[in-house]
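Generate coordinates for the sequence data below:
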Amino acid sequence: MFETNKVVHKGTDYKATQNACKLCSPLGASVAYKGFEGCVPLIHGSQGCATYIRRYLISHYKEPIDIASSNFTQDSTIFGGDRNFKLAAQNIINQYKPKIIGISTTCLSETIGDDVTLFLHELKSEDFDGKTEFVVASTPSYQGTHIDGFHEAVASVVRKFAKKAAPGNHINLFPGFISTEDIRLLKEIGVDFGLETAILPDYSESLDNPVWDTYKRIPEGGTTMEEVEKSGSAKASIEFGTVLNLGKLSGRVKNLNVTKTGAQYLEKQMDVPLVRLPMPIGITQTDSFFEELEKLSGKKTPEKYTKQRGRLIDAYVDAHKYVFGKKAVVYGEEDFVVGMCAFLDEIGIEIALAASGGESGLLEQEILKYCPENGDKITVREGYDFESIKEWCQSNNPDILIGHSKGYYIARELGLPIIRVGFPIHDRIGGQRIKHLGYAGTQELFDKIVNALIEYKQDSSPVGYKYM
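Sure, this is the predicted structure:
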């Protein structure tokens, strides 16, 4: 069976990635920074890094997105990027007047050993207005993925601004890299439970804006600094994801006792209790999420959601004959794959392959944990690329692909239906508004999957049919 692409050189096997099933760390950090009010991301590295990230984000979110760059040249690579960095920071301050500049390092700046903390100290001792705050996330793309960069940036903001105080009645919610519509859904759920909830980060407005009368250099929205400060006195933190950036290649530290996620930092340094859950996709995992909300709020789940749950169960029953026994290939970032596999296992779809470009070392054990009946039958692959996925599909004949747009060419070549979920979605409108979470998001996912299978069967039939 095809396992990975390899190039043999001088008697040694080297993996050759072809079309990676992951994106770069600074991209994830840039998305996270856009979720904090008044923040402008700054990529400390070459102009190409910032251009690549803007291209991906604009294509997915369909919004103008400014990401600054320190614009390395050959001189910067040799002599260091301090001059470029300081000039970039001053230009951002002069033009944007941001509350925060969120800095992400790149492969190049990390490799030459640029000390961004020292650069900031020098900048502040020079001609500096003192009104702008700086946050630094170490995000070289040779270590980890866009998800690692996302969590690193969130943790950096929390470590910078959170303040310890007597516990209040508010909660923190760390949802991970989800859609803007999922964030709005989570905020609505918090309100319905009567919980004051800070989403860290909240890019539901800054990356999915209404029409503007006039152009705004920094879009409105985002988690406020007051909310980040209060995160240190929350009743509890809920964090979605069990892989996160806790794996063997992620984070910038190897000691597992050192905090890596923002929620973990609050738990260890500010005594904020942490509840860690898989992404609430499907009934089982959404039930677990709502049970925690009931404990924290002291209220029963509102009838609105019990009715959503009931309709979802009814849909499961109605469509079971169309999905049971179908074989799916699921790909994407690791926590998303875990959540999606738990949902598919719940509805009777066999997960033939669960693949990710991440290399945490945790993916297989988490899938086994949340797919307890059939997890041992699932082929799990970390560090996979799309050519490896294609080769696997050619040998194993799955029925459907579930993942983002980068896998479309495989579906097209093999004549398979594809359900576009997650990030990035470049070839459809509304990718940022897809719901994945909760009973409502699961209902939409379920309907899409069932209808895709029915449509494929209709299109493949020699006679076609009108009634199901």
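
Going by C-alpha atoms from here, please, whenever you check contacts or count neighbours.
Noted.

and for whatever helix or strand L120 lives in, what are the contacting residues?
Element membership of L120 [criterion: DSSP states H and E] is helix 116-125. Here helix 116-125 makes contact (C-alpha atoms under 8 Å, 6 or more residues apart in numbering) with 82, 85-86, 130, 136.

What are the buried residues along that helix?
By 16 or more other C-alpha atoms under 10 Å, the buried positions in helix 116-125 come out as 116, 119-120, 123.

what does stretch 264-271 give?
Those would be 264-267, 270-271, for stretch 264-271 by 16+ other C-alpha under 10 Å.

what about the strands in the stretch 201-350 of the chain?
236-240, 274-277, 327-331, 350-355 (DSSP state E, counting those that start in this stretch).

where does K86 fall, helix, sheet strand or coil?
In three-state terms, and counting by DSSP: H, G, I helix; E, B strand; the rest coil, K86 is helix.

please give me the structure for this one as well, since I'd like to look at both together:
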Amino acid sequence: MKKSPAPYVSTTNACKLCKPMGACLAFRGIEGTVPFLHGSQGCATYMRRYIISHYREPMDIASSSLGEKHAVYGGEANLKQGLQNVMAKYGAGLIGIATTCLTETIGDDVPMIVRAFRKEMGEAVRSEAIPSLVNVATPSYSGTHMEGFQAAVRAVADQLADLRERTEAVNLMPGFVSPADLRYLKEILQDFGLKGIILPDLSETLDGPAAQDYEKIPPGGTPIQQIRNMGGSRATVELGRTLSKSATAGKLVEERFGVPLHGVGMPIGLRETDGFFQILEEIRGVPTPEKHRAERGRLIDAYVDGHKYVSEKRAVVYGEEDLVVGLTAFLVEIGIQPVLCASGGRSGHFREAIEEVTRDILPLTPLVREGVDFYELAEEAETLSPELLVGHSKGYHLAKRWNIPLVRVGFPIHDRFGGQRILHLGYRGAQHLLDRIVNALIEKKQADSPVGYGYI
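Alright, predicted model coming up:
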């Protein structure tokens, strides 16, 4: 066996989250759905706590609760019993079943178990007394939470989407964005006069109004009946430059039902948002509404006003691949130099996407690192003298060590309030991000000044 001269270093503070967590979040964005983890109880407990800390909303995740015995004999009986328990206690319209490392390692054939469960239920299936069941393979050792999210969305499209009638609706696959972003996307579609089928839609299920009584399944989410007719839509719009073009939900709907697919980068900043609005103009056949043209104009004015504060500042950007690509596109157009773009993902398209959004603006492509943890990120970044960190709250310890601002975006945000209400997308989102970045740099300058200027 060939020995590597390099010392072995384990993953230290991963720059990603586990794959089934992403699947649970995707399932949460479907009306009447209970996410169900086929694995140990600890997985569901960890994920519930992690998600609640960001969204500040209740988050139920069912579990087949496997133990040591099931690692030997398999978890089929527990899965079937767990499904019956959820049916009895929740009245779900859909149960989204995601596997974990344990069940994938021992080799449980979940699609076969689900088919057997349906057959055993017999009359209940024919009378639609049991919910729809969607399963997806999401062992953590095979990818990130974003890959789990996208895999669950594709599984839903694969197992539920159909063509019942032709409509003028537009399928929108937004990726993993905040509830505030989703509400804004719905507003944009409405302003264009387009009916949207947004899959998934977390805007109410993970950021809803206060309820007088506890609701086991919160209202909201993409209606299942809309998903069943996605094959009849006029077009699909899918956000994200690093998505695998052969395995996305949008590609599946295009190949199976002939619905035209429009792929566009995450619309963060001026150029990427222009591309998104251009697609909507082509689909609808009308120009961008004046309200959004005015927001674009105000954003350009703010770029000019804020340039003196941000010009040539050096930033490290990290997080989910598509979010980092969108943020990088935004940062370079306001004059900030991303010196390192990093992600725990390994899509194989990350570097290419960063090159695409920086090619016409920067003389050199920023350093791009995929599959990294925060230990590796810190080693690389310390030599680059960054003045700003842009990413989620897991990077706080680096910002504190280097005494530089951290502008929190994406997921998870556990050390600040309101992470679910951060707006990233569109002209409006870029305006919010610009204001936060400029103010973070001003605050840093004030804090470091012995004079403490009150006018900057």
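
Narrow the contacts of helix 116-125 of structure 1 to just the buried residues.
82, 85-86, 136.

a markdown table for the buried residues of helix 116-125 of structure 1, including distance to A315 of structure 1?
Shown next, in a markdown table, are the buried residues of helix 116-125 of structure 1 (distance: C-alpha to C-alpha, whole Å):
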| residue | distance to A315 of structure 1 |
| --- | --- |
| V116 | 53 |
| F119 | 57 |
| L120 | 56 |
| L123 | 59 |
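
Widest-spaced pair of the residues you listed?
Maximum pairwise distance among these (C-alpha to C-alpha): 10.3 Å, between V116 and L123.

Longest helix in structure 1, by number of residues?
helix 438-460 (DSSP state H).

how close does that helix sit to structure 2?
With mean C-alpha distance after the TM-score superposition for structure 1, helix 438-460 of structure 1 departs from structure 2 by a mean of 0.5 Å once superposed.

Need the counterpart of T105 of structure 2 in structure 1.
Matched by TM-score structural alignment, T105 of structure 2 corresponds to T111 in structure 1.

Its match and P26 of structure 1, how far apart?
Look at T111 of structure 1 and P26 of structure 1: by C-alpha to C-alpha, to the nearest Å, they are 15 Å apart.

Compare these two and say which is more crowded by neighbours.
Comparing T111 of structure 1 with P26 by other C-alpha atoms under 10 Å, the one with more neighbours is P26, at 34 against 12.

Contact partners for the more buried one?
Here P26 of structure 1 is in contact with 43, 53, 104-106, 139-141, 146, 149-150 (C-alpha under 8 Å, 6+ apart).

and what of T167 of structure 2?
232-234.

can you give me the helices for the stretch 301-450 of structure 1?
Taking DSSP state H, counting those that start in this stretch as the criterion, the stretch 301-450 of structure 1 contains helices spanning 303-323, 334-347, 363-370, 386-396, 408-414, 438-460.

Name the residues of the first one that are buried.
Neighbour counts over helix 303-323 of structure 1 (16+ other C-alpha under 10 Å) mark 305, 308-309, 312, 316, 322-323 as buried.

just the shortest one next, same as before
Of the residues in helix 408-414 of structure 1, those with enough neighbours to count as buried (16+ other C-alpha under 10 Å) are 408, 410-411.

which residue in structure 1 lines up with V368 of structure 2?
So V368 of structure 2 corresponds to V380, using TM-score structural alignment.

How about the contacts made by the residue lying closest to its match once chain neighbours are set aside?
In this structure, V380 of structure 1 finds its nearest non-sequential neighbour in A354, 4.8 Å apart by C-alpha to C-alpha, 6 or more residues apart in numbering. The contact partners of A354 of structure 1, by C-alpha under 8 Å, 6+ apart, come to 329-331, 337, 341, 378-381.

Tell me which residue of structure 2 matches up with A354 of structure 1.
Checking TM-score structural alignment: A354 of structure 1 goes with C341.
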